[in-house]
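Participant: what follows is a protein structure lacking sequence information:
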């Protein structure tokens, strides 16, 4: 049990449902207990009674009464669950930059960014091991193909994810791909235009060059 707290809603939490806000800040709080506190008026926003579906806005103050939080499986250092120490270690080895807004990883070839057919391990699932003290999981904002190695930027907060996603939509970001080739290309610069097709393999879906008119090619 802890004393009464007052927590200010952050900019990255704009429009978040109150029940989700509590899930983010207090992942060990049971939904039934949360509902009981809401009905009794012990949880308030800017001094007023609220419901689970109330949307919070930046700058508002949430009153937090003493909570009964299940601490089973929590980390004694961060207060959040370390689901898989092996995943946490792999992420740490891939990390090449971090700041309050992003993590930047050097993703190796062969590791998928997201789950899919035939995928047994992927970055998105591994990020569960790096939830912060509020229970927030780092968010993917772009992708790299499974067989492509390279820089993967991951947002640490909801606000950072929104801004990065907008930057990608507005084409304010630039991706550069480097390839190892055999021999010397006849031209220093050229454009390759061809048909591609996705086909399943024992190791997951792969994309290959297809013949013009081949079924499923685009």
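Facilitator: Structure received. Owing to the predicted nature of the structure, the values given are computational and were not obtained by experimental measurement.

Participant: could you use CA atoms for every contact and neighbour count after this?
Facilitator: Will do.

Participant: okay, and residue 207 sits in which element?
Facilitator: Assigned by DSSP states H and E, residue 207 falls within strand 206-210.

Participant: burial measure for the nearest residue to residue 85 once chain neighbours are set aside, as a count.
Facilitator: Excluding the flanking residues, the one nearest residue 85 by CA to CA, 6 or more residues apart in numbering is residue 129, at 7.0 Å. Applying other CA atoms under 10 Å, we find 21 residues neighbouring residue 129.

Participant: what are the buried residues along stretch 132-144?
Facilitator: 132-141, 144 (16 or more other CA atoms under 10 Å).

Participant: and the longest helix seen in the chain, which residues are buried?
Facilitator: Longest helix in the chain by number of residues, with DSSP state H as the criterion: helix 158-169. For helix 158-169, the neighbour count (16+ other CA under 10 Å) marks 158-161, 164-165 as buried.

Participant: show the subsequent helix or strand relative to that helix.
Facilitator: strand 195-199.

Participant: if we can go back for a sec, give me the contacts around the strand holding residue 207.
Facilitator: For strand 206-210, the external contacting residues (CA atoms under 8 Å, 6 or more residues apart in numbering) are 194-200, 217.

Participant: and the longest helix of the chain, what does it pack against?
Facilitator: Packing partners of helix 158-169 (3 or more CA pairs under 8 Å, 6 or more residues apart in numbering; DSSP states H and E): strand 139-140, strand 150-155.

Participant: center of the protein, which residue is that?
Facilitator: Nearest to the geometric centre of the chain sits residue 139, at 1.8 Å (CA atoms, centre = their mean).

Participant: also this one, for the comparison:
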């Protein structure tokens, strides 16, 4: 599946027939685009983390808030500055008054302003020593002083975690060491290629995430599916349910309207091209459920080509 529009940007993918899916979040189609959609898989990045106990004595730090952190809540600012520190400990030092803003006590929801001085108390935690992400740039579709839009390839995670030591954002930060602020506006599945927005300023991050949350900005995905998609099937309105499978993993399946856990999920489908075996669709999601497009298309009897 490929994201072709988000902010007027989008993505591509495929599912195994009638299997629930694991849950971990230009309309010009030439032959090369179809080949990219079908052959989207690639090897996963190398992993391997080790831990080591820090021997340096922690000390009080005083950090001056810059443009990249202005408007951020104090708790979120501290979680970024104190990576690896449990949230419970961060909130504990805030409540205890050990964290000061401009020499005064502050609450977790205090909004920081440019020039504020934040006193961060000494904290000792085990340090993660991990394989460094290689510096890597990705094809740039758009860039200005606020926003970077790249064409993410399939097979690359957007960030590290869950057995993946690094992803797009870590590689970009290594490739752009002078960038003061680079944060993901949204996410794409590892096996989904397409447009990925990265904010270069916190103001852009907040504004774009608000637009996505309020559905002011749309996402359109290109999906190559098996079979001849029915011309009359333009709206897929099937509730989805997340559940824990027998293997202990999270999965997603179609639900029933009267199921308490079922969440309404709506997608609009437009056929862009047909072949004897496949249909190339534009799918615009009105609700952003996990694996929504994959499950909807599979449930309709037309799974995405290339899904495991």
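Facilitator: Here it is on my side, so go on. Because the structure is predicted, anything quoted here is derived from the model rather than measured.

Participant: re earlier: trace the residue nearest to residue 85 of structure 1 over to structure 2, please.
Facilitator: Mapped onto structure 2 by TM-score structural alignment, residue 129 of structure 1 lines up with residue 174.

Participant: before we move on, the earlier item: pretty sure the residue nearest to residue 85 of structure 1 contacts residue 92?
Facilitator: No. Contact between residue 129 of structure 1 and residue 92 fails when scored by CA atoms under 8 Å: they sit 10.6 Å apart.

Participant: residue most distant from the centroid, structure 1?
Facilitator: residue 186 (42.2 Å).

Participant: so what corresponds to that residue in structure 2?
Facilitator: Per TM-score structural alignment, residue 186 of structure 1 is aligned with residue 230.

Participant: just to revisit the earlier point, once you drop chain neighbours, what's closest to the residue nearest to the centre of structure 1?
Facilitator: The nearest residue in space to residue 139 of structure 1 (CA to CA, 6+ apart) is residue 155, at 5.0 Å.

Participant: what is the aligned counterpart of that neighbour in structure 2?
Facilitator: Using TM-score structural alignment, the partner of residue 155 of structure 1 in structure 2 is residue 199.

Participant: how many neighbouring residues does its match have?
Facilitator: A count of nearby residues for residue 199 of structure 2, using other CA under 10 Å, gives 25.

Participant: any idea how far residue 191 of structure 2 is from it?
Facilitator: 22 Å (CA to CA, to the nearest Å).

Participant: try residue 77 of structure 2
Facilitator: Distance from residue 77 of structure 2 to residue 191 of structure 2, counting by CA to CA: 31 Å.

Participant: look at the two and report which has more neighbours.
Facilitator: residue 191 (24 against 18).

Participant: quick one: residues contacting residue 98 of structure 1.
Facilitator: By CA under 8 Å, 6+ apart, residue 98 of structure 1 lies in contact with residue 104.

Participant: same check, this time on residue 158 of structure 1
Facilitator: 12-13, 139 are the contacts of residue 158 of structure 1 under CA under 8 Å, 6+ apart.

Participant: over to residue 169 of structure 2?
Facilitator: 158-159, 182-184 are the contacts of residue 169 of structure 2 under CA under 8 Å, 6+ apart.

Participant: from the residues you listed, pick the one nearest residue 111 of structure 2.
Facilitator: Distance to residue 111 of structure 2, by CA to CA, is smallest for residue 183 among these, at 18.8 Å.

Participant: residue in structure 1 matching that closest one?
Facilitator: Using TM-score structural alignment as the criterion, residue 183 of structure 2 maps onto residue 139 of structure 1.

Participant: roughly how far does its match sit from residue 184 of structure 1?
Facilitator: Note on residue 139 of structure 1: its distance to residue 184 of structure 1, by CA to CA, is 40 Å.

Participant: returning to what we had before: mind putting the contacts of residue 169 of structure 2 in TSV, distance to residue 271 of structure 2 included?
Facilitator: Putting the contacts of residue 169 of structure 2 into TSV (distance: CA to CA, whole Å) gives the following:
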residue	distance to residue 271 of structure 2
158	29
159	32
182	36
183	34
184	30
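
Participant: of those, closest to residue 298 of structure 2?
Facilitator: Of the contacts of residue 169 of structure 2, the one sitting nearest to residue 298 of structure 2 (CA to CA) turns out to be residue 158, at 24.7 Å.

Participant: can you pull the contacts of the counterpart of that closest one in structure 1?
Facilitator: In structure 1, residue 158 of structure 2 lines up with residue 113, judged by TM-score structural alignment. Applying CA under 8 Å, 6+ apart, we find residue 113 of structure 1 in contact with 122-124, 143-146.

Participant: the helices in structure 1, which residues?
Facilitator: For structure 1, the helices defined by DSSP H occupy 18-25, 31-39, 85-94, 123-126, 158-169.

Participant: for the ones you listed, please prepare JSON lines with the additional fields distance to residue 51 of structure 1.
Facilitator: Output for the helices of structure 1, formatted as JSON lines (distance: least, CA to CA, whole Å):
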{"stretch": "helix 18-25", "distance to residue 51 of structure 1": "7"}
{"stretch": "helix 31-39", "distance to residue 51 of structure 1": "6"}
{"stretch": "helix 85-94", "distance to residue 51 of structure 1": "36"}
{"stretch": "helix 123-126", "distance to residue 51 of structure 1": "31"}
{"stretch": "helix 158-169", "distance to residue 51 of structure 1": "22"}
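
Participant: residue 54 of structure 1 is nearest to which of those helices?
Facilitator: Here helix 18-25 is closest among these (CA to CA), at 5.4 Å.

Participant: and the closest one with helix 31-39, angle?
Facilitator: 120 degrees (axes from the mean of the first three to the mean of the last three CA atoms, to 10 degrees).
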